[in-house]
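A predicted structure for the sequence below; I have some questions about it.
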Amino acid sequence: MEPKTRLAPLPERLRPKTLEEVVGQDHLTGPGKPLRRMLEVGRLQSLILWGPPGSGKTTLARLLAEGVGQEMLALSAVNAGVREIKEAVARAREVGGLVLFLDEIHRFNKSQQDALLPHVESGLLTLIGATTENPSFEVNPALRSRARVYVLRPLEPEEIRQLLERALQHPEGLLGVEAEPKALELLAQASMGDVRRALSALELAATLAGKITLESVKEGLGAGTLGLDKGGEHFYDLISALHKSVRGNHVDAALYYLARMLEGGVDPLYLARRLVRMAVEDIGLADPLALRLAVAAQQTYDFLGSPEGELALAELTIYLALAPKSNAVYVAWKKAQELARQHPDAPVPLHLRNAPTGLMKSLGYGKAYAYYHDDPEGSFAQAYLPEGLEGLTLYEATGEGWEERVRERLEALRRRFRKAKLGKD
């Protein structure tokens, strides 16, 4: 009897073949964005992809190497060392250069990272490092200076949902398998931005029940997630309740939902990311210390782990719930994004442009620019926004907390701009 052909796991079978199939990293792969530009010009530079598990680091590395027609050698820093680097260098010399994909690059010690330096600098090796840890702390400055860092973000639930539905329609996926919409919704939320986890759980759910149901999804996700749905609430209900309790200044409710999710097996670092978002979205400049404390709490948990580090998340939750609230920064940013989409080509005023060459100077670049420290009044009299957008107001500070001081400063500055413009006219 011949052995059955081993079927690759679903995440591997559905790994994107082109950049267009990649979901969730538009800030890197969209039109005009850095990774797409590299493929368009056919030239790959050394880089480090920093992002959470299942965000697409390995997929992007493969697509970049294939897109520029270079051979790629993949190593994991978990079990590779200087010997493997020497072998990669020897192979690169044979073929005239190659892409070295080094997963978990943060696990390489200083001497191992130093062994890469001369070959990355010479261009013999084009390094693509992947890490879930902050490269500022885990990658040597010398190596970091030779590789641009690109940050990948965890996928949003709607992006995960899109990939789950693709898996159910793909001939190499789970074509023909029935799925309950609520089951896909739970899976999209409970996978916490990790595509690999979502697709693996989807495949296991289909294997266990022959179709995708709420119960099979819970089994596919594993015991750590089951506690989130004991009372019938879905994962996203608890996240929503935590966020709205913090926004609504209800300290006790916020602590309860935080504890409930931690007890249910939610990744504490995922909760830390959500709390950081609350600090910038719902508090902003009403209390600038909120963001600093949020980042400190995330780093504290990362350093201590569970259960000690969970106390830092509890402290942060209490602080955020007590803090004055303002979404003025959030609203202003949304307006700025919309304005940028409506006026993507509005010319920068000539006096604000840099003039590094004689030709640019002769064209008026930088001419009559009023340097604030030398000419404050002239600085207020000159235009900053493109023609046609003058007088635009995006940010409006509230009277909450520290933002009351911001509002006073903002109003005083805008009065000076109006007065200087009237004097100029």
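It's in.

CA atoms for contacts and neighbours, from now on please.
Will do.

those strands in the protein, which residues are they?
Per DSSP state E, the chain carries strands over the ranges 47-50, 72-76, 98-103, 125-131, 148-151.

Second structure for comparison follows:
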Amino acid sequence: MEPDLFTAAAEDRQEKDPSSSPLAVRMRPRTLDEVVGQQHLLKPGSPLRRLVGEAGGGPAGPSSVILWGPPGTGKTTLAYVVSKATNKRFVELSAITAGVKEVRAVIEGARRATGGFGKETVLFLDEIHRFSKAQQDSLLPAVENRWVTLIAATTENPYFSIISPLLSRSLLLTLEPLTDEDLRALLRRAVSDERGLTGAVALPEDAEAHLLRIAGGDARRALTALEAAAGAALAKHEAEITLETLEETVDRAAVKYDRDGDQHYDVASALIKSIRGSDVDAALHYLARMIEAGEDPRFIARRLMISASEDIGLADPTALPTAVAAAQAVAMIGFPEAALTLSHATIALALAPKSNAATLAISAAQEDVRRGLAGPVPAHLRDGHYKGAAKLGHAQGYIYPHDVPGGIAAQEYAPEAVRGRKYYEPTRYGAEARYADVADRVRERLGRGEQGGAPSA
């Protein structure tokens, strides 16, 4: 098997007839200076520039690179640029469809090319996290012996998805989502560049803004939509891509939503308030508006995590784990699939029993501290593990709760300044009713009973 022959043929065909390739392929950068975004990786003297020999003295560092980032951020592009800059053969495999057999065939082909023609190989392996441990192990000899320059791409945390021996031999580069400014520059270049649309059709601001929204930080998605809309506009003999043509092409209405303006905060506020009010349908509506507007899914997930503690708390102890799990899943999968996870979490939170007791409790405790009601830690609670602590009376007289029947030791825990204060006032909603009963029993065992209360303002 010689996948590089097909790759070379495709590249040759593209050079002779650029229009035969998709716009996203035609606009692929040829040098690091043409790369849009990822400026943290492209600074002078950066590991990536040293890899392609720009720092002087030829390529340096490891012969394996792990590119970690969400879809559409340029992982394939960077691999292609490295191969071009170092004048190496470029072979691309996907871990979704390739196995050990295909990898070994590429490695053997790379060894023959190096020995016979002096041409080294860049092996770009996409979705490497889909490879099993054994499959990843098969890459180690090629990496260690530098038979290929391995550039592997993953959308999942490499510390969890890639074996340690391979990770330790690789340069790990983290790619960040492309900003609107990055994508705007890319779209405008694609419209005017001779490799792109060569100015055959204009892109007005409203259509450009809609492209940015539907792209969701994904350059490939933006260029694919642009190409389809441009084709539709030219077929209708239009001089520009109107918003109507763009909407028809991508089958998605323009959402009136400014991610950097008031509506960003208004819609986010409405989402949380709908969850707080247990209106699951309204909550899903606002979630859909944020998704369709291209909102960062991590921003939405963070708001859901806050809501789980602020508005639900112990009324449903599973709410926060659900929101946290959603945030972790969103970080790993990205859009469009992340919409399912965000919907899952939003529905769970909206239909959960509500309690703001945890919010009020910490607010009251913080207010006391700000007012100066702190005081020294009781001597019997202080650290007694260091030499001389006993002479100071530290940890003396402390009652170990595990030695007491019931596991509750009646002793003073709070500083004298706030002794008897009652910060946590549980509701009787959902699971918090059980916590309310437990709190009452514990306070009674501690000798506090109904004394004290939350401090007055």
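Received it, and whenever you're ready, just let me know what you need. The model shown is predicted, which means the values in this text are computed figures rather than measured ones.

Can you lay out the strands of the first structure as JSON lines showing mean neighbour count?
JSON lines is the format used below for the strands of the first structure (neighbours: other CA atoms under 10 Å):
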{"stretch": "strand 47-50", "mean neighbour count": "24"}
{"stretch": "strand 72-76", "mean neighbour count": "18"}
{"stretch": "strand 98-103", "mean neighbour count": "25"}
{"stretch": "strand 125-131", "mean neighbour count": "27"}
{"stretch": "strand 148-151", "mean neighbour count": "16"}
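
could you dump the ones you listed to CSV with distance to residue 60 of the first structure?
Formatted as CSV, the strands of the first structure follow (distance: least, CA to CA, whole Å):
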stretch, distance to residue 60 of the first structure
strand 47-50, 9
strand 72-76, 12
strand 98-103, 10
strand 125-131, 10
strand 148-151, 11
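
Just tell me which of those strands ends up closest to residue 408 of the first structure.
With CA to CA as the criterion, residue 408 of the first structure lies closest to strand 148-151 of those, at 35.8 Å.

what does that closest one correspond to over in the second structure?
Using TM-score structural alignment, the residues of the second structure aligned to strand 148-151 of the first structure are 171-174.

can you check stretch 123-131 of the first structure too?
Going by TM-score structural alignment, stretch 123-131 of the first structure sits over residues 146-154 in the second structure.

got the contact list for that stretch?
Outside stretch 146-154 of the second structure, the residues that touch it by CA atoms under 8 Å, 6 or more residues apart in numbering are 63-69, 75-76, 79, 107, 110-111, 114, 120-129, 142-143.

From the chain's centroid, how far away is it?
The chain centroid and the centroid of stretch 146-154 of the second structure are separated by 23 Å under CA atoms, centre = their mean, to the nearest Å.

Please apply the same query to stretch 273-286 of the second structure.
Stretch 273-286 of the second structure sits 24 Å away from the centroid of its parent chain (CA atoms, centre = their mean).

coming back round to it: how much does the match of strand 148-151 of the first structure stray from the first structure?
After superposition onto the first structure, stretch 171-174 of the second structure sits on average 2.1 Å from its aligned residues (mean CA distance after the TM-score superposition for the first structure).

Quick check: the counterpart of residue 66 of the second structure in the first structure vs residue 130 of the first structure, distance?
Counting by TM-score structural alignment, residue 66 of the second structure lines up with residue 48 in the first structure. Residue 48 of the first structure sits at a distance of 6 Å from residue 130 of the first structure (criterion: CA to CA, to the nearest Å).

Over to residue 205 of the first structure?
Residue 205 of the first structure is 29 Å from residue 130 of the first structure, by CA to CA.

show me what contacts residue 218 of the first structure?
205, 225-226.

still contacting in the second structure, which of those residues?
Among the contacts of residue 218 of the first structure, the ones whose aligned partners also touch in the second structure (both residues aligned by TM-score structural alignment, their matches' CA atoms under 8 Å) are 225-226.

What about the contacts of residue 218 of the first structure, which one has the most neighbours?
residue 205 (24 neighbours; other CA atoms under 10 Å).

excluding its backbone neighbours, what's nearest the equivalent of that residue over in the second structure?
Here residue 205 of the first structure is matched to residue 229 in the second structure, going by TM-score structural alignment. Spatially, and ignoring its direct neighbours in sequence, residue 229 of the second structure is nearest to residue 246 (5.2 Å; CA to CA, 6 or more residues apart in numbering).

again, but for residue 108 of the first structure
Nearest one to residue 108 of the first structure, counting by CA to CA, 6+ apart, is residue 77 at 5.8 Å.

What's the one you found aligned with over in the second structure?
By TM-score structural alignment, residue 77 of the first structure lines up with residue 95.

Alright, calling it a day.
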